[in-house]
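In: how would this look folded up:
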Amino acid sequence: MRKAMWVAAAAGAVLLVAGCGGEGGGSGKDKGGSSASSSGSTTGGSEAGGGDSPDAATVKKEIDTAATAAGFTEDPSGDAVPAELKTCMVSWTADAEKAADPKKSYDATVTALTGGGWKEGRGTDQAGSTIKTLNKGTWSLKASNHGAAGFAIVMFIGTDNTPQCEALFKADLEKNKKS
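Out: Just a heads-up that it's a prediction; the model follows:
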């Protein structure tokens, strides 16, 4: 199941990049949830959250700092990023069972990230699940909180939307299609 999650995450990142750079990707007024355009810029623009882009280690550290300050601890059994994608993707899974109030901790984490320069984009909130997109430079971060009676899953998955990383995500998808 973990392999399927990575295929889905990589596919989402590729679709996000491929669908937002041109004219057919959205409503036109939804710039906040868009990723970097296909122009090849690696410094980010207004669509990607603007400013200089952090690297994967910085993104991971920012998530860890915000989440732990909000009352989460990282679940060591969370999904590991495949070695070939480590410069383009980060994953941080909360041990939501140890948090006093996972929903409050999730909201506090998102607030801390936006206070640290991440720009909030698209979000959905329905049926006990909240997913928000945050952008910084060429990075897009999916912050998700899924809760129902008896369980909670809180994850933060970041992807770098540069052309180089897009190529790595596509290669990973192709490799996984064949397995």
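In: only C-alpha atoms for contact and neighbour calcs from this point on.
Out: Will do.
In: got the contact list for stretch 78-95?
Out: Contact partners of stretch 78-95, identified using C-alpha atoms under 8 Å, 6 or more residues apart in numbering, comprise 2, 6, 55-56, 59-60, 63-64, 67, 72-76, 153-161, 165, 168-169.
In: and the end-to-end length of that stretch?
Out: Chord length of stretch 78-95, first to last residue, is 9 Å (C-alpha to C-alpha, to the nearest Å).
In: now do stretch 79-93
Out: End-to-end distance for stretch 79-93: 7 Å, by C-alpha to C-alpha.
In: Here is the second sequence; please produce its structure so I can put it next to the first one:
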Amino acid sequence: MRKAMWVAAAAGVVLLVAGCGAEGGADKGGSSSAGSASTGGSGEGGSGSEKLDADAVSKQLTEAATEAGFTQDASGEQVPAELKDCMVSWTADGEKAADPKKSYADTVSTLAGGGWTEARSFEQSGSQIKTLKKSTWQLQASNHSAGPLKLVMFIATDTGPECAAVIAENNAKNKTSS
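Out: Down below sits the predicted model:
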């Protein structure tokens, strides 16, 4: 149950960050092109932009991460059943990767080559967090492998209105049941 609440909270943070960036705020360079691409892909069919679903995002993420040298950590955060269509969580087994930092960079690079655009990047104390966007999806790629704990996670959330409503409802339900 704690994992489900954590994943739902993470989804809320991803949506909050997505909402803040969509207001024309602090993003510099590339934000207008990322916004245009996501806007075009979020409508009924988009103009040449594919509408992704959770299975397609999971497949792209799994292929990029395993090609980069990661194996999935089966004990990683699991997405609650009610959010399966709106969220994908993929935790790398950082201990098994020969060079987690390189594998993280290679995963992000492969995703960028597959049409994901970088919206934000943050680095502090050896940790890296990158936000990538494609269609209505936003992906938080986190690398915290510089210290003794080798944690590398990828959490993708569909920021479209249907999923935003489902995630908000799930977060409210978990908040009242705590």
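In: Which residue is the nearest non-sequential neighbour of the residue sitting nearest the centre point of the first structure?
Out: For the first structure, L141 is the residue whose C-alpha lies nearest the centre (C-alpha atoms, centre = their mean; 2.5 Å). Among residues not flanking L141 of the first structure along the chain, G158 sits closest, at 4.1 Å (C-alpha to C-alpha, 6 or more residues apart in numbering).
In: Just give me the match in the second structure for that neighbour.
Out: Using TM-score structural alignment as the criterion, G158 of the first structure maps onto A156 of the second structure.
In: Then A167 of the first structure?
Out: Per TM-score structural alignment, the equivalent position to A167 of the first structure in the second structure is A165.
In: which one in the second structure is aligned with A96 of the first structure?
Out: Residue pairing (TM-score structural alignment): A96 of the first structure is matched to G94 of the second structure.
In: didn't its match look like it was pressed against A68?
Out: No - counting by C-alpha atoms under 8 Å, G94 of the second structure does not reach A68; the two are 11.9 Å apart.
In: between the two, which one's more packed in?
Out: Per other C-alpha atoms under 10 Å, whichever of G94 of the second structure and A68 has more neighbours is G94, with 25 against 21.
In: Can you select the buried ones among the contacts of stretch 78-95 of the first structure for me in PyMOL?
Out: Buried residues among the contacts of stretch 78-95 of the first structure (16 or more other C-alpha atoms under 10 Å), as a PyMOL selection:
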select buried, resi 6+55+56+59+60+63+64+67+72+73+74+75+153+154+155+156+157+158+159+160+161+165+168+169
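In: Among the contacts of stretch 78-95 of the first structure, which ones are in helices?
Out: Among those, the ones falling in helices (DSSP state H) are R2, W6, A56, V59, K60, I63, D64, A67, C165, L168, F169.
In: Now render these as TSV, adding distance to K178 of the first structure.
Out: Below are those laid out as TSV (distance: C-alpha to C-alpha, whole Å):
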residue	distance to K178 of the first structure
R2	16
W6	15
A56	27
V59	31
K60	30
I63	33
D64	34
A67	36
C165	20
L168	16
F169	15
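In: Which element, helix or strand, includes V81 of the first structure?
Out: For V81 of the first structure, there is no enclosing helix or strand under DSSP states H and E.
In: Can you tell me what it aligns to in the second structure?
Out: Using TM-score structural alignment, the partner of V81 of the first structure in the second structure is V79.
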